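>>> Build me a structure from this.
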Amino acid sequence: MRKRETTSDVFLIGAGIMSATLGTLLKELVPEWKITVFEKLSKTGEESSNEWNNAGTGHAALCELNYTVEKPDGSVDISKAIKINEQFQISMQFWSYLVKNRLIHNPQDFIMPLPHMSLVQGEQNIEFLKKRFEALTNNPLFQGMEFSEDPKKLMEWIPLIMQDRSTDEPIAATKIDSGTDVNFGALTRMLFAHLESKDVQLNHNHSVLDIKRTNDGLWKLKVRNLESGMVEHHTAKFVFIGGGGGSLHLLQKSGIPEGKHIGGFPVSGIFMVCNNPAVVEQHHAKVYGKAKVGAPPMSVPHLDTRFIDNKKSLLFGPFAGFSPKFLKTGSVFDLVTSVKPYNLLTMLAAGAKEMSLTKYLIQQVMLSKEQRMEELREFIPNAKSEDWDLVVAGQRVQVIKDTEVGGKGTLQFGTEVITAEDGSIAALLGASPGASTAVHVMLEIMKKCFPQHINEWEPKIKEMIPSYGLSLMENPDLLRRIHHSTAETLGLTEKEPVFS
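Purely as a prediction, here's the structure:
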C-alpha cells in the first residue's frame, strides 16, 4: 500500500483552543492557505480545552488576587492585571467579530455573564483588598467594581458563603458584574466546525511521532494513524505545536536551539462538584480567595458557578494532584523522557529550588475527602460531604527554564511561547491564563512568524479586533464602545439565565 504523503502551508498539532484560534485567524487573513490539523484523540477540545478540565474563568484579572502583588512599600502593583485584562478584551472582540459575521453561532453556548468576586478574611488581608480595589478602580478597565465588608451587603452578594458564618473574623469582598464564565470546550468545537467548512483538514486519531527539518527548510512530520496503524509523512512550511502538555516533547523533537534548557513539571487539578441542585441555586458568581502562605499561585481557591451543556453547576478547588503524565491521556513516562542532557541541570536546579512546592504537592495528594471538605467549609460553612463529588480536571505542565531574574531552573507560572529564529515553527507551553488570552497569544505568534505579511494583514486584523495596536486603558472612549458592542453581540447582560 502506498504511504500517505501530503504538503500544506500550515500544520496545527493539537485540536484545542489555541490551534482553533490560530487556524481561524489565518483563514480570515489568508483563506487560500492550506491548513492541516493533527489530533491524537478522537474528538476536538478533549484535553486542556475541555470544559471539565479547566476553571472556565474568562481571566480578566477582575477577581484573581495573584495578578495583583503587594510591593514592599505596601502599594499594590496592578501592571499584570492591566496586561491580562487588555488581552482578554482582544479575545472578546474576536469572538464578537465571529458571531457578527455568522462564522459561529449561539454565543450563549460558550460564554455567559457572571459576577467575579475576590473574598478575604482577616484585617491584614482586608487592608490588602482595599488597596487593590482603590488601585484597580482608578483604572478605566476595572470600572464598576464594588467593595464591601458589610455582612448584610455580603449576604446579598454571596448568601451561600455568608449563611451560618461566624462573625468573629472580619470578612470583605469585591464584586464586578462584567465577569464571564467561558466554556472553552464548546468554543473549540465551534471554531473547528467552522474551519472544516472552510476546507481545513482535521485529522483525529493521528499522533505526531517526529518533527524534522528538511534540507529545503520545510518541516516533515512523521504521523501515525491510530485507526489504521499506518505511518504517514506530511510536509509544511510552518508548524504550530499546540498540544497542551504534549507540546514539550514535540518541541524537543524539532531540535531547534530555542527549545533547549526548557523543562516541564506536571501538576493535575482536582475539583469538588456539587451534586445538590438546591445548593447550586444559592450561588451565582466566581469567588476567588487568597492562596495560603507558601502555596503556589495555581492553588488559589475559588468557588465557581459554571454553565456546562446549558446546565448550572457549582465547583470548588483546585486541589493539586500529581501524575508524571503530561496529558490526561498521556504516558507515565512523560516526565522522565522529557529530561535530556541539555535540560538536566535546569531540571535539577528547579528541584532544589522548589522543595516547598514538592512538599505542598505531597500534602495535597494525601488529603482525604473530609480534609478537602474542611477547606470547602472555609467558603461554605455548612457544606455537607454527601453534596459534593471529586472530579479530576486536566493536567498542566508548568514550564521550567533559566531566566535572568530567577536564575537557573526557574518555575514559570503562566503561558510561554517558543519560536524558532526564522519563525518557521512555534510551540505553546505552560498554563493559566492560557485560553482566555488565546487571541493575543496567536497574534504575537503571527507577528514573530509571519513578519513579511503582518503589514498587509493589519487592516483585516483591525476589522476583527478594533483595538489592535492600541491600549484600551489609554483610550477610554474606545474601551466604552468596545465594551458595549461586545456585550451586546455576545449577549452578556447581568441577568441570571433561566434554563428550561
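>>> For the rest of this, base every contact and every neighbour count on C-alpha atoms.
Will do.
>>> what are the ranges of the helices in the stretch 151-300 of the chain?
For the stretch 151-300 of the chain, applying DSSP state H, counting those that start in this stretch gives helices covering 151-157, 159-162, 184-197, 247-254, 277-280.
>>> Neighbours of M145, how many?
20 (other CA atoms under 10 Å).
>>> wouldn't it be in contact with N138 here?
No. The criterion here is CA atoms under 8 Å, and M145 misses it with N138 at 10.3 Å.
>>> still on that earlier bit, so which of the helices of the stretch 151-300 of the chain comes closest to A431?
Checking those against A431 by CA to CA gives helix 247-254 as the closest, at 12.0 Å.
>>> I'd like the distance from the closest one to the chain centre, please.
With CA atoms, centre = their mean, to the nearest Å as the basis, helix 247-254 stands 20 Å off its chain's centre.
>>> again with stretch 156-165
Distance of stretch 156-165 from its chain centroid, counting by CA atoms, centre = their mean, is 29 Å.
>>> first vs last residue of that stretch, how far apart are they?
From its first residue to its last, stretch 156-165 covers 14 Å (CA to CA, to the nearest Å).
>>> would CSV of the helices of the stretch 151-300 of the chain with mean neighbour count and distance to K353 be doable?
Listed next are the helices of the stretch 151-300 of the chain as CSV, based on neighbours: other CA atoms under 10 Å; distance: least, CA to CA, whole Å:
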stretch, mean neighbour count, distance to K353
helix 151-157, 15, 40
helix 159-162, 20, 37
helix 184-197, 21, 34
helix 247-254, 21, 21
helix 277-280, 14, 41
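>>> run this one through as well so I can compare:
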Amino acid sequence: MVGFDTDILLIGGGVMSVTLASLIHQLDSSRSITLVEQGDQLAGESSDAWNNAGTGHAGYCELNYTPANRDGSVSIERALAINEKFELSLQYWSALVEQGLLPAPENFIRPVPHLSWVQGTKARDFLRARHKALNTHPLFQDMEFSDQPDTLTDWLPLIHGARTAFEPAAATRVGHGSDVNFGALTRLLGRSLAQHNACDIQLQCQVTRLERQADGWRVRLQNLKTGEQRTLSSRFVFIGAGGAALPLLQKAGVPEIRGYGGFPVSGLWLACKDEHMALAHNAKVYSQAPVGAPPMSVPHLDTRFINGKAALLFGPFAGFTTRFLKHGGLLDLVRSVRGDNLKPLLDVAAHNWPLTRYLIKEALSPKSARLGELARFINQPDPEQWQLVRAGQRVQIIKPNAAGRGSLEFGTEVVSTQDRSLAALLGASPGASTCVSAMLDVIERCLPELVQGQNRQTLASLIPSYGQSLQQDTRLLADIRNYTLHTLGLNTGAEQTQNERSLYA
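Here you go, the predicted structure:
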C-alpha cells in the first residue's frame, strides 16, 4: 500500500477514542486522525452520563476492589493500582484545562466525597480492617473511618440521620472524591479536537468490514443517513466501541481474540431529580453487593451532576440481556458465537448459572422490589420521587484460562495484534476513569515511538508522574495532588458539603 487515507483510525466515539486522539495529537500533531461513530453524537453509549456510574473510580469507596482474605486481612493491591491510574487521568485533564483545550472543570467534573457505608458487626470489622490497610499508604492517607453515630449522621444525613434504629454501622470518607460526567468530557474533548483540526470526526458512520493489508488496514464504512458506502485505509486502527468491540475484532479476524466471548449485562437506575435532596446528600456512597450479585451490582447512592443539574441515582440494577449495546440488536450474543469460543461460553454458562439466574431475576423485578433495595439506604423512599431510568450495556470478557476453561472476567483489557497495527479495549469496570492509563497502554504497545525521546518529555509535562510510581514517591504524590485538586476544583469538597447541607437545612 503506497499511501493511507488516515494515519490513525478510531472506531467508536466514547471517552477512550477521544482520549487516544487527544494524546496522539499532543505527542505528534503531524499525524492524521479519523474517528468514526455510528451514533448521531459522541458518547451516546457507555460514556454517556446516564449509562455509567460517574464515579471518579479511585478505589476510595468501591469495596469490591479490596476483598477480604480468610485470615482477616484485606487485599489492597487493586485499589492502589486503580487509584494511581485515576491520578493519571486527573493530571491529563488538568493540563488540558490549563492549555484551554478543556473549559472550566465544573463542565465535566465536580467535587463529591466518596464514602463506603456498611451495617452489621462483621461488615463494620471488615471496613475497619480495610481502612487500616489503606490508610497507612500515602495514596489513601486522607481516608477517615468512623462508627460513631454523630459522625455518621454528619457524613450521611439522608441515610444515617433518617434512621431511629441501627445495627452497628461504619463508614469511611474521602473528601476530595469526584463526580465525572464522562459524556460531557467526551463531547468537550471531541469539540476541541475538531476546532483545532486535530481529528476528522464522522458521525452516523458504521464499520461493515475490516481487511488486513500488508502494511495496514482497509475498512469499509457505511453512512447510516444516506446508505453510501466507501473504504478507508489506515496504518493503525483502534477499536473503542464498548460492547461492539468484540464483534468488530471478529470481523477483523485477528487471532489474538481466539476463544474470546462476551457476557452482556444490562442496567437500570432509580433516579431522583430533586436537587435539594441531591445536594443535601452530596456524596457517592457505596455499600456491599447482595450475595450472588456480580461486582457491577454493588449498590450505591450517588449525587450526580448531569446537564448542570444535581440528581440522585441509586443502583445500578444489573440484568441479563442479549444486546451488546444499549441500542444494539437482540441477536448480538448469538451472532458472536464462533467455533473457537463456543466451549469457553458453555463453560461460563455451566459454572455461572447462579449469576445468570440472578440477572434474569433482577431484569424481571418490579419497581417496588427496587425501592425495597433503596429502603436499605433511605427510610420509606417516596415512589413518586424515584423513577426507573435505563442505563447502558456492559459486555464482560469471557476467555480461556490457563487450563483452557472459559473464565468470566470483570475488568478491562487492552488487546493488540502482534504486528501492532490494531488494538482494542474490552471489558468494563473501572473503565472510563482509567481512560488515560488505558490509552497510554495502547500507545506504548502499538505506537512506542510516541513515548520516546522528545515525546517523552512532552508527555511528562502533561502527566508529571508518567513513568514514576506515586505509590513510592510521596513528595511527587503530594505535589501532584496539590496541583490536580486545585486545578480541577476538587479541594473544595469538604467546604461545599457543609455549605450545601446548611442551605438545605
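>>> closest one to S338 of the first structure among the helices of the stretch 151-300 of the first structure?
Among those, helix 247-254 comes nearest to S338 of the first structure, with 6.2 Å by CA to CA.
>>> now that closest one: which residue numbers in the second structure?
Here helix 247-254 of the first structure aligns to the second structure at residues 245-252, judged by TM-score structural alignment.
>>> Which helix or strand contains E127 of the first structure?
Here E127 of the first structure sits within helix 123-137, counting by DSSP states H and E.
>>> Can you tell me what sits against that helix?
If you take CA atoms under 8 Å, 6 or more residues apart in numbering as the criterion, helix 123-137 of the first structure is touched by 68, 70, 75-76, 78, 120, 142-147, 170-174.
>>> and if you look at stretch 264-276 of the first structure?
The contact list for stretch 264-276 of the first structure (CA under 8 Å, 6+ apart) reads 245, 248, 280, 313-326, 335, 338, 387-400.
>>> ok, now stretch 319-328 of the first structure?
47, 244-246, 266-271, 299, 331-336, 361, 364-365, 394-397.
>>> Give the aligned range of it in the second structure.
Taking TM-score structural alignment, stretch 319-328 of the first structure hits residues 317-326 over in the second structure.
>>> what distance separates the start and the end of that stretch?
With CA to CA, one end of stretch 317-326 of the second structure sits 15 Å from the other.
>>> likewise stretch 189-209 of the second structure?
28 Å.
>>> And D48 of the second structure, what's its match in the first structure?
Using TM-score structural alignment as the criterion, the counterpart of D48 of the second structure in the first structure is N50.
>>> Three-state assignment for that match, please.
Here N50 of the first structure is recorded as coil under DSSP: H, G, I helix; E, B strand; the rest coil.
>>> Next up, the contacts around it.
With contact taken as CA under 8 Å, 6+ apart, N50 of the first structure is in contact with N183, F184, G185, A186.
>>> Turn the residues you listed into a markdown table, including distance to L114 of the first structure.
What follows is the contacts of N50 of the first structure, written out as a markdown table (distance: CA to CA, whole Å):
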| residue | distance to L114 of the first structure |
| --- | --- |
| N183 | 13 |
| F184 | 15 |
| G185 | 18 |
| A186 | 17 |
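>>> Endpoint to endpoint, stretch 7-21 of the first structure covers what distance?
From its first residue to its last, stretch 7-21 of the first structure covers 22 Å (CA to CA).
>>> For it, which residues meet the burial criterion?
For stretch 7-21 of the first structure, the neighbour count (16 or more other CA atoms under 10 Å) marks 7-8, 10-21 as buried.
>>> again with stretch 69-77 of the first structure
V69, E70, V76, D77.
>>> What of stretch 309-329 of the second structure?
310-326.
>>> Please narrow these to those residing in strands.
Per DSSP state E, strands hold the following members of those: A310, A311, L312, L313, F314, G315, P316, F317, A318, G319, F320.
>>> where exactly do the helices run in the stretch 401-505 of the second structure?
Ranges of helices within the stretch 401-505 of the second structure are 435-446, 454-462, 474-487, 493-504, based on DSSP H, counting those that start in this stretch.
>>> right, so of the ones you listed, which gets closest to P344 of the second structure?
helix 435-446 (25.8 Å).
>>> equivalent range in the first structure for that closest one?
Under TM-score structural alignment, the match for helix 435-446 of the second structure is residues 438-449.
>>> Give me the residues contacting the matching stretch.
Contacts with stretch 438-449 of the first structure, where a contact means CA under 8 Å, 6+ apart, come from 17-18, 21-22, 87-88, 90-91, 94, 417, 419, 422-426, 454.
>>> Stretch 31-38 of the second structure now?
With CA under 8 Å, 6+ apart, stretch 31-38 of the second structure has contacts from 6-13, 17, 21, 24-25, 198-207, 224.
>>> again, 7 Å this time
Residues from elsewhere that reach stretch 31-38 of the second structure (CA atoms under 7 Å, 6 or more residues apart in numbering): 6-13, 21, 198-206.
>>> and for that stretch, what span of the first structure is it aligned with?
Going by TM-score structural alignment: stretch 31-38 of the second structure matches residues 33-40.
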